[in-house]
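model the following, please.
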Amino acid sequence: MDSSSSDSDDSDLQVLAQLSDWDDDEGDCGEIAFVELSKSFLRTDFMASLSDAEFTFRFRMNKESVESLLNEIMPFVKVKSRRNNGIPPLHQLLLALRFYALGAMLKSVAEFVGVSQSSACRIVADISTVLARLYSKYINLHARTTLDFYNIAQFPRVCGVIGCTHVPIQCPSSTMGEEYRNGKGYYSFHVQAVCDADLKLLNVVSQWPGSAHQSTIFDNSVLRGILKKMIYYHKIVTDKLNLLLYFIPAQCDDGVLGNCWLLGDNAYPNRPYLLTPVYNPSTAQEVRYNEAHIQTRRAIGRAFAVWKRRFPVISLTMRLSLDNIQAVIIATAVLYNICINHNIEDVPPEVELPDENEIAATAENVQSSENDLRNRQHLIANFF
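The predicted model follows:
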């Protein structure tokens, strides 16, 4: 054998050493499974090949935050392969981030990162589940921005604003499809979230179908149980305090809402811990209350818009299993808060997004009992 032939063999071996695995494990991605021919993909080092700005645009997070997140999830990321060169955790994380950024068919995302479609399906499910487990670390209730809320429209003691939005999905099945059809006629998950004045998510509920009403979601949520316990405890305490403190915006300890409220629209029932606008206001005080309420509550609409713009996958129709869709919603919520923590600039979406008004939740007025309205009436009479 001549030297040129030997050099060619060595070159082929070097190329093969850089190829991704041919893992053909099938994941529950909700798409039609096709048998793929064995083929190889060139895996790119995006950390080295992309500039900081290009990296952030492609993956919605900067390199520093990705490295920090990778170190955090590394113990929980699996490397599955029947061959010697499994997909490393970094490429798995980047593949999931790329999917969240595009919301496209998994085939195109797989080719961009350099894996097979079946591997991409499994990786999105695995990484989304791992990221969703970080929920309690990055998404939690607090009352640190009551003063920031007060500065918006002088509405006192607001610790968060609550609302719902629709995340479009494909029809899950013929047997349960109508359950997921929302009032606008398409299939979706009806996602409830609470945010603070910095647009940071404090609570996310993602398991309800599109037909569920906002009041139903809230009344059956863990959040309501937490707020009921907190308002009962602090009602006992505040009865013993000077009434002047009742209307002073208060900074509370981390994790304790204390003597504070959530604000929601009229799709929610008015509660001692959740204030809604006055339906058909009849006095100047009620008008001022409603105006301050609406201006302050706009934060949740902005939070939804930024969340969907950063991770367009939750604006576009997802073609995954229902369990995987829920994991993706929570995973992107966690990543959204991480981006705020790292002060990552809001980058424009790489794909065209639908009009936010087309996927917004429809509010229907919910009647509240006289007892539940007493707290709101007292606030209007004494503050506005």
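
when you work out contacts or count neighbours from here on, use the C-alpha atoms and nothing else.
Will do.

what segments of the stretch 201-350 of the chain are strands?
201-209, 261-263, 274-275 (DSSP state E, counting those that start in this stretch).

now those as JSON lines including mean neighbour count and distance to residue 115?
Shown next, in JSON lines, are the strands of the stretch 201-350 of the chain (neighbours: other Cα atoms under 10 Å; distance: least, Cα to Cα, whole Å):
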{"stretch": "strand 201-209", "mean neighbour count": "22", "distance to residue 115": "29"}
{"stretch": "strand 261-263", "mean neighbour count": "24", "distance to residue 115": "45"}
{"stretch": "strand 274-275", "mean neighbour count": "23", "distance to residue 115": "48"}
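
could you also give me the structure for this second sequence? I'd like to compare it with the first:
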Amino acid sequence: MDRVLHNYGLIDQDSDSSDFEHEMAELNVPIRKEKNFAERKNYFELLDEVEFQKRFRLKKQTVEMVLQELLDLIKYPTDRNNAISPMIQLLLTLRFFATGNFLTTAGDFSGVSVAAAGQIVKRVSYALAKKSDKYIKMPKTTAEIMEVKMKFYGIARFPKVIGAIDCTHIKLQSPSRENGEQYRNRKGYFSLNLQALVNANLEFLNVVARWPGSAHDSNIFANSRLRARMDLHEFKDCVILGDASYALSYYLLTPIENPTTRAERLYNESQIRTCNVVERTFGVWKRRFPVLFFGLRLKMETSMAVIQSCAILHYIARLENDPQPPDEIENITQLLTNELMDIEDAIQPEHNNSSLRNALIAEHFGLM
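As a prediction, this is how the structure comes out:
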């Protein structure tokens, strides 16, 4: 730079550059300052397997697999302006999911600014959400459906089950003045009411993460694509299990409110034990990614992408047999249990759909 200034007669070759900067400052001439970049540590290389899993909730092998899935979506075209590498982008996002802290903490951890951290979390979450159809899906082939049924049957001998359904609330900051109250749930805080269908291995088969906290579980299901697929008999000779907040139908079986016979009591016991996998899934999921427990302070679209991303990562972690993360949040298990076991006040009418349930009770549980 000094040579350029000398060519224009602004500085002598023998003069000191600091004197020149002082003179320019007196003349109010702006001088471009050198950019200082914080050190960006690659924790994938620095940490051993145990410490890595504590901080990022996934095995190194699993993170490598996820990175390969996202590489083309999150890699910057060039390395200009000290571009952040795909691995550091992914680790920053995982750290945000794993701590539930503000973006400042995740940014400082990875050596990037708060603004950059926010953009990275959004960028990686959207990239992950695009992979939903690959990982969050219903069984298709006869063999896949039979495998799901057999695993459910192994829990408490309930036949024909292809999934267990329930909803859980993900805390949010107030969305907006105009429609914020729609997101206030009956417990008084703002949330998204997430619907999920899971299998016996605590894996997500279907996730709906767009309804406000005030929406009733049965209303979410009534307007879902899953309900339409069940109505069209796409999954023949299959049922899903839900709690008393859902309306009984020929394919959605709920507990009997007041069982009187031995067969009805056996049915209820088997139904509740089998359906409990969805509550266990929510508990494991939120312990793996505590950001879902503590709440999201992001824009609505980004919050939805984060939720979907965590569902996909949880599914991948289950497929890869990643160990369940330790419970490092005080009383989180009890808090989650209280939330998930809380049954809606309104009990849906059974109408004429009880005939199929009664037939199943007589045929299957009456012989036990």
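
to residue 322 of the first structure, which of the strands of the stretch 201-350 of the first structure lies closest?
Each of these has some distance to residue 322 of the first structure by Cα to Cα; the shortest is strand 201-209, at 8.9 Å.

for that closest one, give me the average deviation versus the second structure.
Its aligned residues in the second structure lie a mean 0.6 Å from strand 201-209 of the first structure after superposition (mean Cα distance after the TM-score superposition for the first structure).

so where in the second structure does that strand end up aligned?
Counting by TM-score structural alignment, strand 201-209 of the first structure falls onto residues 204-212 of the second structure.

same check on stretch 16-33 of the first structure?
Using TM-score structural alignment, stretch 16-33 of the first structure pairs with nothing in the second structure.

what lines up with residue 319 of the second structure in the first structure?
Aligned by TM-score structural alignment, residue 319 of the second structure pairs with residue 341 of the first structure.

correction: the previous question concerned residue 121 of the second structure.
Aligned counterpart of residue 121 of the second structure in the first structure: residue 124 (TM-score structural alignment).

with residue 226 of the second structure instead?
Correspondence of residue 226 of the second structure to the first structure, assessed by TM-score structural alignment: residue 223.

nearest residue to that match other than its sequence neighbours?
Excluding its sequence neighbours, the residue lying closest to residue 223 of the first structure (Cα to Cα, 6 or more residues apart in numbering) is residue 203, at 7.7 Å.

and what of residue 363 of the first structure?
residue 267 is the one closest to residue 363 of the first structure (Cα to Cα, 6+ apart), at 4.8 Å.

what residue of the second structure takes the place of the one you found?
In the second structure, residue 267 of the first structure lands on residue 245 (TM-score structural alignment).

ok, that match - contacts?
217, 218, 343, 344, 345, 346, 347, 348 (Cα atoms under 8 Å, 6 or more residues apart in numbering).

which of those count as buried?
The neighbour count (16 or more other Cα atoms under 10 Å) marks 217, 218 as buried among those.

ok, of the contacts of residue 245 of the second structure, which one's closest to residue 154 of the second structure?
For those, the residue nearest residue 154 of the second structure by Cα to Cα is residue 343; the value is 25.6 Å.

looks to me like that closest one is in a strand.
No: secondary structure of residue 343 of the second structure (DSSP: H, G, I helix; E, B strand; the rest coil): coil, not part of a strand.

that one and residue 244 touch, don't they?
Yes: the pair residue 343 of the second structure / residue 244 is scored as a contact, 7.2 Å apart, by Cα atoms under 8 Å.

doesn't residue 194 of the second structure fall inside a strand?
Yes: assessed with three-state DSSP, residue 194 of the second structure lies in a strand.

that one pairs with which position in the first structure?
Superposed on the first structure with TM-score structural alignment, residue 194 of the second structure falls opposite residue 191.

what's the neighbour count on residue 58 of the second structure?
26 (other Cα atoms under 10 Å).

let me fix that: residue 14 of the first structure
Residues lying near residue 14 of the first structure (other Cα under 10 Å) number 11.

secondary structure element for the match of residue 121 of the second structure?
Using DSSP states H and E, residue 124 of the first structure sits in helix 117-132.

once aligned to the second structure, how far is that helix on average?
Averaged out, helix 117-132 of the first structure is 0.6 Å away (mean Cα distance after the TM-score superposition for the first structure).
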